[in-house]
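K.L.:
here's a sequence, model it:
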Amino acid sequence: MDYHVKDLSLAEKGVLRIEWAEKEMPVLRQIRKRFEKEKPLKGVKIAACLHVTTETANLMITLKAGGADVYLTASNPLSTQDDVAAALVKEFDIPVFAIHGEDRDTYYQHLYAVLDKEPNITMDDGGDLISTLHKEKQNLLDNVFGGTEETTTGVIRFKAMEKDGVLKFPVIAVNDAYTKHLFDNRYGTGQSTIDGILRATNRLLAGSVFVIAGYGWCGRGVAMRAAGMGAEVIVTEVDPLKALEARMDGFRVMPMIEAAKIGDFFVTVTGNINVIDKHHFEVMKDGAIVANSGHFDVEINIKALEELSVSQRDIRENVREYRLPDGRNIYLLAEGRLVNLAAAEGHPASVMDMSFANQALSAEYIYKNHDSLKPKVYKVPDELDFEVARLKLNAMGIQIDQLTEEQKEYLSSWEHGT
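P.N.:
Now for the predicted structure:
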């Protein structure tokens, strides 16, 4: 089997961790049970560019149970868990091309490796797989039925491709499923971002000023958790509606240049470039801690910080100190990459359970319907979103009411008045 991982001897540890995650992924277990019987993906080649974690491993195992040939590479050089990669190769016969800390050249070699398997379906987390396919592997496009995308960042990229008329196959925006973005982005990113910051720094949040750039679902989640740990939360935004919502939720709102002067912790979750820039670093307090929880390492202008500094050193694991000419120190976490995955373990399994259930069902949907789908970005069909929610409630032992025929008629009629 063709693969490239750090060390197969790590597999035993990886198997145990995959099993531990599976215990909190009941939705995916229910889907896997059906997949094992029906084999809805039999003969389909799936190339996945996702964070190589225990939760992703359970998705790969589920897709393989459905009959698919699965090939996995990492969507971030610092998010790969080497023991999980080894376990997938050695114990589950799933080819993986990912090594924690790999350089940029190796990262793209791994992308090419899974694309060279001539996939029928792609799974992306950030959009690198589909972008590379369109730019450098166009000869393989005819093999592709469609793809899925896990993140806001990737969906933005593919909608831009659709607008420019260059997207060559349908993409389902898994990120936009209600059971994904509500739970994954708010509860998952909220908890795991704080987890990553605490593991990296061991600093107390209570009594600190915690600045969050962006008040989308991820920003809402981080704000909720930071406030819950006693921090004073400040939100910076460019969207007046989101800024208003943040204020009505009880948080201070101001421009980043003002927040930069008083913040102790900074987290970017916007999906945009240079959200924290040179002029912000110039006014930050001594000891300011800066982290990113958006997909790419572009939200913090690291080059500007390097140019401003007179010296740099790694003072702790995942903490780099930048000393400025006036003696102030600014601390960058996890190289400006996803702090929740680079410095911690990413989202809890129970959150990723719903995200990856959407991935599995969307792959099945693409295979069954690709002949009628156009090269555009689609939302996850409501019936799939509802099915994930139903399976989750079933796993939690929760029952809900059903509309009566009378109620259905009332809701569908315009004739009933006051």
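K.L.:
for the rest of this, base every contact and every neighbour count on C-alpha atoms.
P.N.:
OK.
K.L.:
what comes up buried for stretch 249-260?
P.N.:
251-254, 256-257, 259-260 (16 or more other CA atoms under 10 Å).
K.L.:
hmm, A48 is touching G127, no?
P.N.:
No - with contact defined as CA atoms under 8 Å, A48 does not count as touching G127 (10.7 Å).
K.L.:
between those two, which one's more packed in?
P.N.:
In terms of neighbours (other CA atoms under 10 Å), A48 is the more surrounded of A48 and G127; the figures are 29 against 24.
K.L.:
distance of the more buried one relative to G66?
P.N.:
Between A48 and G66 the distance is 15 Å, computed by CA to CA, to the nearest Å.
K.L.:
what's the closest non-adjacent residue to the spatially most central residue of the chain?
P.N.:
For the chain, the residue nearest the mean C-alpha position is T151 (5.3 Å; CA atoms, centre = their mean). Excluding its sequence neighbours, the residue lying closest to T151 (CA to CA, 6 or more residues apart in numbering) is N175, at 5.0 Å.
K.L.:
quick one: neighbours of the one you found, just the number.
P.N.:
26.
K.L.:
okay, and which of the buried residues of stretch 249-260 map to helices?
P.N.:
Secondary structure from DSSP state H places 256-257, 259 of those in helices.
K.L.:
which of those residues sits closest to M229?
P.N.:
Distance to M229, by CA to CA, is smallest for A259 among those, at 19.5 Å.
K.L.:
list the contacts of that closest one.
P.N.:
A259 is in contact with 211, 234, 236, counting by CA atoms under 8 Å, 6 or more residues apart in numbering.
K.L.:
one more time with 7 Å
P.N.:
V211 (CA atoms under 7 Å, 6 or more residues apart in numbering).
K.L.:
before we compare anything, build this one as well:
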Amino acid sequence: MTATQAPVKHEVKDLSLAQLGKQRIEWAGREMPVLRQIRERFARELPLKGIRLVACCHVTTETANLAIALKAGGADAVLIASNPLSTQDDVAASLVVNEGISVYAIKGEDNDTYNRHVRIALDHRPHIIIDDGSDVTATLIQERQDQMSDIIGTTEETTTGITRLRAMFADGVLSFPAMNVNDADTKHFFDNRYGTGQSTFDGILRATNVLIAGKVCVVAGYGWCSKGVAMRAAGLGANVVVTEVDPIRALEAAMDGFRVMPMSEAAQIGDIFVTLTGNKHVVRKEHFEVMKDGAIVSNAGHFDIELDLKSLREMAREVKDVRPFVEQYVLPTGKSVVVLGEGRLVNLAAAEGHPSAVMDMSFANQAMASEYLALNKGKLEPGLHSIPREVDTEIARLKLNAMGIDIDTLTEDQLHYMSSWKEGT
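P.N.:
Down below sits the predicted model:
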């Protein structure tokens, strides 16, 4: 933003942090070659010109690179936080000062501020919403019916958000298309598994500095995010226990070599707990009551309601801050339960979130999903839509190229064989 430009509207912690944020955004960008190529194409083609866009995302260095790409494509964008503890304040400042993007995000903002920022974003009267948990979309439907006609569509990249969108559609209130970014192969196979697996333990280790090897690590759920956490826990030497409600996923966890049991049993033996289910109160009063003294409880699912912290507070005779992002709940028995990051996403509350290299693909999907909505305005039916296969494949191809990896291509004879039913044994 030059001196002659009017300052953009914003609510961030401290604009003087902008230079540090710029350096960190550029560092992350080094690991995001796919999004960089998309940004360069967007700058030439301007597929989002004239589009008012709201992005409700974790305000990190990776998200900053997405926001810069969207602006390069012509979007008039506003960015807000999707979680009160996930904002990197220097990044928010840099986007305002150096990129001229309106940002409403402050690390540690309370729920009232968070909800106010959602409504400020809707005041932008968006055509496209990039959501992370579907809070903006849900608020639009509940409170801003007069703006529904403005909406071209929304994109969603979390399991929690997709679950909410399906419920909206089932209730007959989702009257516009929603792109299911979360289920793109180049998103959930990589971001959910490798990104969550690494960043969750990054958060746990930064917060506690405990040794993982030899500990009993209880992983709640066995979706793609949970698989990543279980894999990394095992790699660090933990004895991994998985809890599940889905028989197929429970069977898969058992065949992957993990112990599987109900949370009521796991709660008694666990040293470290990580929830990643997308549901509420996965760890609750009866579980806290039987935990070991000093058990560490964390959440890597989207919302903090995976842990029943209200009941834990009511149980505790004392709550102490013992380290940054580490709270010790002392129970009447004298035992304590340790909660990380206020029960919010531990990888973002206590660390920096997913590595840039994996978010490169996730945010490439978000950028191209936004472009797809803009190019197909009025052509898509209401409800969830998958990312087109050709888009998913192109993102994977660009990532392989950036990694210097070549793969085979089918010969003419192989192509003929794959399309014929006459050749056999």
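K.L.:
what does the residue nearest to the centre of the first structure correspond to in the second structure?
P.N.:
Using TM-score structural alignment, the partner of T151 of the first structure in the second structure is T158.
K.L.:
distance of the residue nearest to the centre of the first structure relative to A21 of the first structure?
P.N.:
Counting by CA to CA - T151 of the first structure and A21 of the first structure are separated by 21 Å.
K.L.:
the lengthiest helix in the second structure vs the first structure, average distance?
P.N.:
Taking DSSP H as the criterion, the second structure has its longest helix at helix 356-375. Following superposition, helix 356-375 of the second structure is found to deviate from the first structure by 0.4 Å on average (mean CA distance after the TM-score superposition for the first structure).
K.L.:
residue boundaries of the strands in the stretch 151-300 of the second structure?
P.N.:
153-156, 177-180, 216-220, 239-243, 259-260, 272-275, 295-299 (DSSP state E, counting those that start in this stretch).
K.L.:
just put these in CSV and tack on distance to K399 of the second structure.
P.N.:
Compiled in CSV, those are given as follows (distance: least, CA to CA, whole Å):
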stretch, distance to K399 of the second structure
strand 153-156, 21
strand 177-180, 20
strand 216-220, 30
strand 239-243, 32
strand 259-260, 35
strand 272-275, 30
strand 295-299, 30
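K.L.:
mind checking the ones you listed for the one nearest to A67 of the second structure?
P.N.:
strand 153-156 (14.2 Å).
K.L.:
please compute how far the closest one lies from its chain's middle.
P.N.:
14 Å (CA atoms, centre = their mean, to the nearest Å).
K.L.:
ok, which stretches of the stretch 251-400 of the first structure are helices?
P.N.:
Ranges of helices within the stretch 251-400 of the first structure are 256-259, 278-281, 302-308, 339-342, 349-369, 382-396, based on DSSP state H, counting those that start in this stretch.
K.L.:
what's the second one aligned against in the second structure?
P.N.:
Per the alignment by TM-score structural alignment, helix 278-281 of the first structure matches residues 285-288 in the second structure.
K.L.:
check the mean deviation of the matching stretch from the first structure.
P.N.:
Stretch 285-288 of the second structure sits 0.6 Å off on average (mean CA distance after the TM-score superposition for the first structure).
K.L.:
mind listing what's buried along that stretch?
P.N.:
285, 287-288.
K.L.:
residue in the second structure matching D164 of the first structure?
P.N.:
Residue pairing (TM-score structural alignment): D164 of the first structure is matched to D171 of the second structure.
K.L.:
from I128 of the second structure, how far out is that match?
P.N.:
21 Å.
K.L.:
more neighbours: which of the two?
P.N.:
Using other CA under 10 Å as the criterion, D171 of the second structure and I128 rank with I128 on top: 25 against 9.
K.L.:
for the more buried one, give me its contacts.
P.N.:
I128 of the second structure neighbours (CA under 7 Å, 6+ apart): 52-54, 151-154.
K.L.:
could you rerun that using 6 Å?
P.N.:
Each residue near I128 of the second structure by CA atoms under 6 Å, 6 or more residues apart in numbering is listed here: 53, 152-154.
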